[in-house]
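Visitor: only the shape, not the letters, is given here:
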């Protein structure tokens, strides 16, 4: 079972020591998997818990609130993914004015040493932290030598000759290059979530949808897509999905709406995962609902044809992590 904490204060979740990874971990791509895998191996060798420290909101979202970067994984999906990668303790620290103002040296003393009793700290390439990004690997190495922990930086990870990064994944998704995104992620890109009630307009138009909210974050792409939906039956279900703000009906919040072909049933409250296969077109504003339905008919036919010629890229999954990773539940230690 993975423990979750949100704040620096309170009792230590790892009083006997820990191995710590730090990063944004948006996407949990191959580079993140490699970093966590190396740290997990060391934690098991030392008989210590593995801790992953991340932040919510992501620092770039905090500093770029007016135009935030696209988000690859929502917090719940990231937590589930980290647990599936064998992380014992997850620190999803609140990125707020107090955290922004904390000097890098104070972060080392208060979080890595006092809170987590770190024995080893693992970070990715170009890692920076603390107020005005004043901390780096050199600072961790110097302070670790004084305070009793070692620092390890993982070199760049490449996939098919390309540097793996969240920025590269966002670029691939924005271009609807799903094979490239899958190479970088180590799995097809999918959005998991719990089905929520919408306006039920699709049902009246002959296209009932399973709706997933994107938590007010900016999704990495918009448009109409051919998709597989996992989590409804024993096999992935062919579908056509819209990801965007629904301009024809004056929507504002990003919403993922998946219409499952040849399915009739109530999915409200069900956890599903929508895997993206191909982009069909941009999201458009139509001159009335009849024109919208005509285009939806064309979209559905195109998606059916594409999916009939393609097998699902992977089996049903509960998390966005590679098959075979251990499954863990999350137990929050603080609200």
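Guide: That came through, no problem. None of the values given here were measured: they were computed from a predicted structure.
Visitor: for the rest of this, base every contact and every neighbour count on C-alpha atoms.
Guide: Fine.
Visitor: list the contacts of residue 100.
Guide: Residues in contact with residue 100 (Cα atoms under 8 Å, 6 or more residues apart in numbering) are 130-132.
Visitor: buried ones among these?
Guide: 130-131 (16 or more other Cα atoms under 10 Å).
Visitor: now do residue 42 against residue 149, distance only.
Guide: 13 Å (Cα to Cα, to the nearest Å).
Visitor: of these two, which one has the most company?
Guide: Set residue 42 next to residue 149 and count neighbours by other Cα atoms under 10 Å: residue 149 wins out with 21 against 16.
Visitor: give the contact list for the spatially closest residue to that one that is not a sequence neighbour.
Guide: Leaving out its chain neighbours, the residue that sits closest to residue 149 by Cα to Cα, 6 or more residues apart in numbering is residue 119, at 4.4 Å. Counting by Cα under 8 Å, 6+ apart, residue 119 touches 17-20, 148-150.
Visitor: need those residues in CSV (columns: distance to residue 245).
Guide: Listed next are the contacts of residue 119 as CSV, based on distance: Cα to Cα, whole Å:
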residue, distance to residue 245
17, 46
18, 43
19, 42
20, 39
148, 51
149, 48
150, 47
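Visitor: ok, how many other residues are close to residue 249?
Guide: 12.
Visitor: swap in residue 48?
Guide: Residue 48: 18 neighbours (other Cα under 10 Å).
Visitor: in this protein, where's the longest strand?
Guide: strand 271-281 (DSSP state E).
Visitor: show me what the helix or strand just after that one is packed up against.
Guide: Following strand 271-281 in sequence order, the next helix or strand is helix 289-308 (DSSP states H and E). Counting contacts by 3 or more Cα pairs under 8 Å, 6 or more residues apart in numbering; DSSP states H and E, helix 289-308 packs against strand 223-230, strand 237-244, strand 271-281.
Visitor: for comparison:
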């Protein structure tokens, strides 16, 4: 299991020699996965521990909360994914004024070298760190030579000729381009949250749903109907499901909700997940949310949607 440290002191007590990568790693996309693979490989060569250093909250959220990007993953989800991609230890530092004010040279010496016992650092060419983002990859290379700290810049990963980035993934999600987001992530975009009580309208219509209270600040696709999978915890796969994201305009609208009906026979009717933390994997947009003239008209459309989503899974298009 991946170890998670929340302070440099705690990490220093547990790490003696490490190969480190540094970043926010939101989404854990193909580019991040390539970095982790390189860190794992170099750690094996160096006889060191593979380490990912990350920050909470996102630095942009600290300096300009109103401009904070929507999240592609929540912290426990990120740490678990890091472990699955070969990271042995995560150093998850709280991003505060003290960290933001640290001079680049102090960060290299006190955090990387003395704190983590770093012998190698894997970062992007545009990596910035320290007070006012004064630290650069060039400075890291220059200062690292004093401590025998090797700096590696991996090749950028591209899909369809464009660099894979969290910004690009986020753009796909909010545009409803979930199949492209899945290509960039190497897996579906997943929402995390707790199943809460709703208004039980789905059950009255014959489609009992699990109502998901999505973790705050998560990136959501546009309102509409989606082919999804629902799993307890942060598990891969899960039950085939159909999900509506929106305000339920047929019933007068209201707060935005995420409601999921499990398609697998006998499961949806019997499933009791209240209070459970679940993950919802988003595969494909089916149709926009719309207002119907009557509940009966809505039920007829839901039946068509369900048939379409069942066909999607039967064709194996989620593979």
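Guide: Thanks, I have the structure now. All figures in this text were calculated on a predicted structure; none of them were measured in a lab.
Visitor: and residue 169 of structure 1, which of the helices and strands packed on helix 289-308 of structure 1 is closest to it?
Guide: strand 271-281 (13.6 Å; Cα to Cα).
Visitor: on the three-state scheme, the residue nearest to residue 149 of structure 1 is what?
Guide: Secondary structure, DSSP: H, G, I helix; E, B strand; the rest coil: residue 119 of structure 1 is strand.
Visitor: now the aligned residue in structure 2 for it: how far from residue 222 of structure 2?
Guide: Using TM-score structural alignment, the partner of residue 119 of structure 1 in structure 2 is residue 119. The gap separating residue 119 of structure 2 from residue 222 of structure 2 is 45 Å, by Cα to Cα.
Visitor: try residue 81 of structure 2
Guide: From residue 81 of structure 2 to residue 222 of structure 2 the distance is 26 Å (Cα to Cα).
Visitor: assumed residue 113 of structure 2 was part of a helix.
Guide: Yes: checked against three-state DSSP, residue 113 of structure 2 lies within a helix.
Visitor: that one against residue 147, yeah?
Guide: Yes: between residue 113 of structure 2 and residue 147 there is a contact at 7.4 Å, judged by Cα atoms under 8 Å.
Visitor: comparing the two, which residue is more hemmed in?
Guide: Per other Cα under 10 Å, whichever of residue 113 of structure 2 and residue 147 has more neighbours is residue 113, with 22 against 14.
Visitor: the helices and strands packed on helix 289-308 of structure 1: which one's closest to residue 25 of structure 1?
Guide: strand 271-281 (19.5 Å).
Visitor: if we look at that closest one, which residues are touching it?
Guide: Strand 271-281 of structure 1 is contacted from outside by 176, 178, 188-195, 223-232, 258, 299, 302-303, 317-318, using Cα under 8 Å, 6+ apart.
Visitor: now with 6 Å, please.
Guide: By Cα atoms under 6 Å, 6 or more residues apart in numbering, the list of residues contacting strand 271-281 of structure 1 from outside reads 190-194, 223-231.
Visitor: again with stretch 61-76 of structure 2
Guide: For stretch 61-76 of structure 2, the surrounding residues in contact (Cα under 6 Å, 6+ apart) are 26-27, 60, 217-219.
Visitor: hmm, which of those are the buried ones?
Guide: Listed as buried from the contacts of stretch 61-76 of structure 2 are 26-27, 218-219; burial here means 16+ other Cα under 10 Å.
Visitor: among the contacts of stretch 61-76 of structure 2, which are in helices?
Guide: The helices, defined by DSSP state H, take in residue 60 from these.
Visitor: what strand or helix carries the residue positioned nearest the centre of structure 1?
Guide: Nearest residue to the geometric centre of structure 1 (Cα atoms, centre = their mean): residue 73, 1.9 Å. Using DSSP H and E, residue 73 of structure 1 maps to neither a helix nor a strand.
Visitor: ok, now how distant is the aligned partner of it in structure 2 from residue 38 of structure 2?
Guide: Using TM-score structural alignment as the criterion, residue 73 of structure 1 maps onto residue 73 of structure 2. Using Cα to Cα, residue 73 of structure 2 is found at 22 Å from residue 38 of structure 2.
Visitor: go on, residue 291 of structure 2?
Guide: For residue 291 of structure 2 relative to residue 38 of structure 2 (Cα to Cα), the value is 50 Å.
Visitor: between the two, who's got more neighbours?
Guide: Of the pair residue 291 of structure 2 and residue 38, residue 38 is the one with more neighbours under other Cα under 10 Å, namely 19 against 15.
Visitor: how about that one, secondary structure?
Guide: Under three-state DSSP, residue 38 of structure 2 falls in the helix class.
Visitor: ok, which stretches of the stretch 1-150 of structure 1 are helices?
Guide: 30-46, 59-63, 75-84, 97-101, 104-107, 137-147 (DSSP state H, counting those that start in this stretch).
Visitor: figure out which of those helices is closest to residue 182 of structure 1.
Guide: helix 30-46 (9.7 Å).
Visitor: who are the contact partners of residue 261 of structure 2?
Guide: 209, 241-242.
Visitor: counterpart of it in structure 1?
Guide: Taking TM-score structural alignment, residue 261 of structure 2 has residue 259 as its aligned residue in structure 1.
Visitor: got the buried residues for stretch 107-124 of structure 2?
Guide: Under the neighbour-count criterion of 16+ other Cα under 10 Å, stretch 107-124 of structure 2 has 107-109, 111-124 buried.
Visitor: mind telling me what residue 171 of structure 2 corresponds to in structure 1?
Guide: By TM-score structural alignment, residue 171 of structure 2 lines up with residue 171.
Visitor: doesn't that match lie inside a strand?
Guide: No: applying three-state DSSP, one finds residue 171 of structure 1 to be helix, outside a strand.
Visitor: and it, how many neighbours?
Guide: 17.
Visitor: same thing with the one 4 residues further on?
Guide: Using other Cα under 10 Å, the number of residues around residue 175 of structure 1 comes to 14.
Visitor: so what's the match of residue 171 of structure 2 up against?
Guide: With contact set as Cα under 6 Å, 6+ apart, residue 171 of structure 1 has no partners.
Visitor: can you rerun that using 10 Å?
Guide: Contacts for residue 171 of structure 1 (Cα atoms under 10 Å, 6 or more residues apart in numbering) come out as 70, 165, 177, 180-181, 220-221.
Visitor: before we move on, what about residue 137 of structure 2?
Guide: Applying Cα under 10 Å, 6+ apart, we find residue 137 of structure 2 in contact with 122-129, 143, 151-153.
Visitor: mind giving me the PyMOL select for the contacts of residue 119 of structure 1, buried ones only?
Guide: A single PyMOL command selects the buried members of the contacts of residue 119 of structure 1 (16+ other Cα under 10 Å):
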select buried, resi 17+18+19+20+149+150
